[in-house]
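Trainee: Sequence plus the predicted model coming up.
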Amino acid sequence: MGTVTGGATGPTGATATAATATGPKQARSRVTRRHLLEAAVSCLAEHGWAGSTVSVVAERAGVSRGAAQHHFPTREDLFTAAVEYVAEERSTALRDLFHAGPAARPAVVEALVDLYTGALFRAALQLWVAASNEEQLRPRVTELEARVGRETHRIAVELLGADESVPGVRETVQGLLDMARGLGLANVLTDDAARRARVVAQWSRILDAALG
């Protein structure tokens, strides 16, 4: 009887041990992946496409090149995933900032503009420039930007309490996002904070008039 019990327990214990070992391994893998994505965005924003190799990103993330390529087989995989990851993180942060739904329009406009004036936008801009010259990269970046644009537009509509069934409202919201992108471009070369504050205030007034 004891022999039978011991035989049944052996495989079960081995399975439990394997499961326990798998948990930390998967957790470490997720942490490594996140570090690579964050390092990729930082490198792209600081050094541009030409200066952001897989080796440079791996070194910044504190992992080997082989580990980086295990997660992202190609350079294109790494950088498109990195921009998408941070875009999702920023969307989540934007929602958390206004978790109760529609909010005061000046605050929403300022938060939306902030999406286009940080490291994420600079990284995305470098990716756009690279995609204009890299045939392999272009369709992936185009699809990614379309998806990020749709999500940002949807969040903006929600936070502004905009009714897109009213003629002109959709175009007004899209105009706001286009304006925010333009401010982001201006901010790449110089600190445009003072003028940006005036533009944000004016757009808040425009939205109040257009959205009611």
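Mentor: Structure's in. What do you need?
Trainee: From now on I want contacts and neighbour counts done on CA atoms only, so please keep to that.
Mentor: Noted.
Trainee: What residues does residue 58 make contact with?
Mentor: By Cα atoms under 8 Å, 6 or more residues apart in numbering, the contact list for residue 58 reads 36, 39, 64-65, 68.
Trainee: ok, of those, which one's closest to residue 97?
Mentor: residue 39 (24.8 Å; Cα to Cα).
Trainee: try it against this one:
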Amino acid sequence: MEDSTTTGDSTAISAKGTRLNRRGLQTRRHLLRVALHCLAEGGPESVSANLVARQAGVTWGTVQHQFGDVDGLWAAVLEYVAVEGGPMLADMPDQTDLAERVDAVVEMLWNNLDLPVSRALHQLRMALPQERSELETAFPRTAKAIAAWERNWADTVEHAFADLDVDRVRLARVRAMLPAAMRGLRVEHAMSTYLDIDAARIGLRDAITAYLSSDS
């Protein structure tokens, strides 16, 4: 089956390569929104295309017509979020001080990770194969969409620090570490814990600032 596309309503096609009419586009958007809701509100069991179909009130045949298979559905979810506005840095920080810039980026990422769409994407990523080769074999379109997300994140961080004199290799390392570090703090924040999350975020900010400003 051919890939379906979510690059825009005027160009959206079904998995069979046919252009979707208005009703088809409405069904597509409905399915994608239901999928995001299921993922955001549930646990690992929520990563089910059959559950999405039931919650959306459609048949599995409708899902197949729109996306081809479960790989096509999850890829479309990722693409839909990217188009509609995913958990990236929508407004670039403009602070000229490095510490303030790092703080702004950390704050925006912290807030974005609490959005329903971020929870949905986390559930989806956790349910997918963890080995890259297995993911690319079993879910090739989803893997491609995830790779696009990671490129987008890289571009976002580069853009956020483009006007500051920081080592680009060190910035790339920070970029790779930061989402995982922030997710870890989010998990601690959601638990009954005596950890001072605000102090931890300040420590993370100071460590990143020191690392990016160091010449050694």
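Mentor: In hand now; what should we look at? All values reported here derive from a predicted model rather than from experimental measurement.
Trainee: and the longest helix for the first structure?
Mentor: helix 2-47 (DSSP state H).
Trainee: Which helix or strand contains the spatially most central residue of the first structure?
Mentor: By Cα atoms, centre = their mean, the first structure has its centre lying nearest to residue 87, at 1.6 Å. According to DSSP states H and E, residue 87 of the first structure maps onto helix 75-97.
Trainee: one step back: tell me how far the longest helix of the first structure is from the chain's mean position?
Mentor: 25 Å (Cα atoms, centre = their mean, to the nearest Å).
Trainee: Can you check what angle separates that helix from helix 75-97?
Mentor: Here helix 2-47 of the first structure runs at an angle of 90 degrees relative to helix 75-97 (axes from the mean of the first three to the mean of the last three Cα atoms, to 10 degrees).
Trainee: So which elements touch helix 2-47 of the first structure?
Mentor: helix 54-61, helix 65-71, helix 75-97, helix 119-133 (3 or more Cα pairs under 8 Å, 6 or more residues apart in numbering; DSSP states H and E).
Trainee: Repeat the analysis, applying 7 Å as the threshold.
Mentor: Under the contact criterion of 3 or more Cα pairs under 7 Å, 6 or more residues apart in numbering; DSSP states H and E, helix 2-47 of the first structure touches helix 54-61, helix 75-97, helix 119-133.
Trainee: following the last one, which helix or strand comes up?
Mentor: Okay, so that is helix 119-133 of the first structure. Next along from helix 119-133 of the first structure, by DSSP H and E: helix 138-160.
Trainee: Any buried residues in that next one, and which?
Mentor: The neighbour-count check on helix 138-160 of the first structure (16 or more other Cα atoms under 10 Å) flags 138, 141, 144-145, 148, 152-153, 155-157, 159-160 as buried.
Trainee: Could you export the residues you listed as JSON lines, including distance to residue 4 of the first structure?
Mentor: As requested, those are exported to JSON lines (distance: Cα to Cα, whole Å):
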{"residue": "138", "distance to residue 4 of the first structure": "62"}
{"residue": "141", "distance to residue 4 of the first structure": "60"}
{"residue": "144", "distance to residue 4 of the first structure": "57"}
{"residue": "145", "distance to residue 4 of the first structure": "61"}
{"residue": "148", "distance to residue 4 of the first structure": "59"}
{"residue": "152", "distance to residue 4 of the first structure": "61"}
{"residue": "153", "distance to residue 4 of the first structure": "64"}
{"residue": "155", "distance to residue 4 of the first structure": "61"}
{"residue": "156", "distance to residue 4 of the first structure": "64"}
{"residue": "157", "distance to residue 4 of the first structure": "65"}
{"residue": "159", "distance to residue 4 of the first structure": "64"}
{"residue": "160", "distance to residue 4 of the first structure": "68"}
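Trainee: Helix, strand or coil: sort out the residue lying closest to residue 161 of the second structure once chain neighbours are set aside for me.
Mentor: Spatial nearest neighbour of residue 161 of the second structure, excluding adjacent residues (Cα to Cα, 6 or more residues apart in numbering): residue 101 at 7.9 Å. Per DSSP: H, G, I helix; E, B strand; the rest coil, the secondary structure class of residue 101 of the second structure is helix.
Trainee: Quick check: residue 101 of the second structure touching residue 107?
Mentor: No. Assessed by Cα atoms under 7 Å, residue 101 of the second structure is found out of contact with residue 107, at 9.8 Å.
Trainee: Neighbour count: these two, which is higher?
Mentor: Between residue 101 of the second structure and residue 107, residue 101 has the larger neighbour count (other Cα atoms under 10 Å), namely 20 against 14.
Trainee: Tell me how far that one lies from residue 127 of the second structure.
Mentor: Computed as Cα to Cα, to the nearest Å, the residue 101 of the second structure to residue 127 of the second structure distance reads 34 Å.
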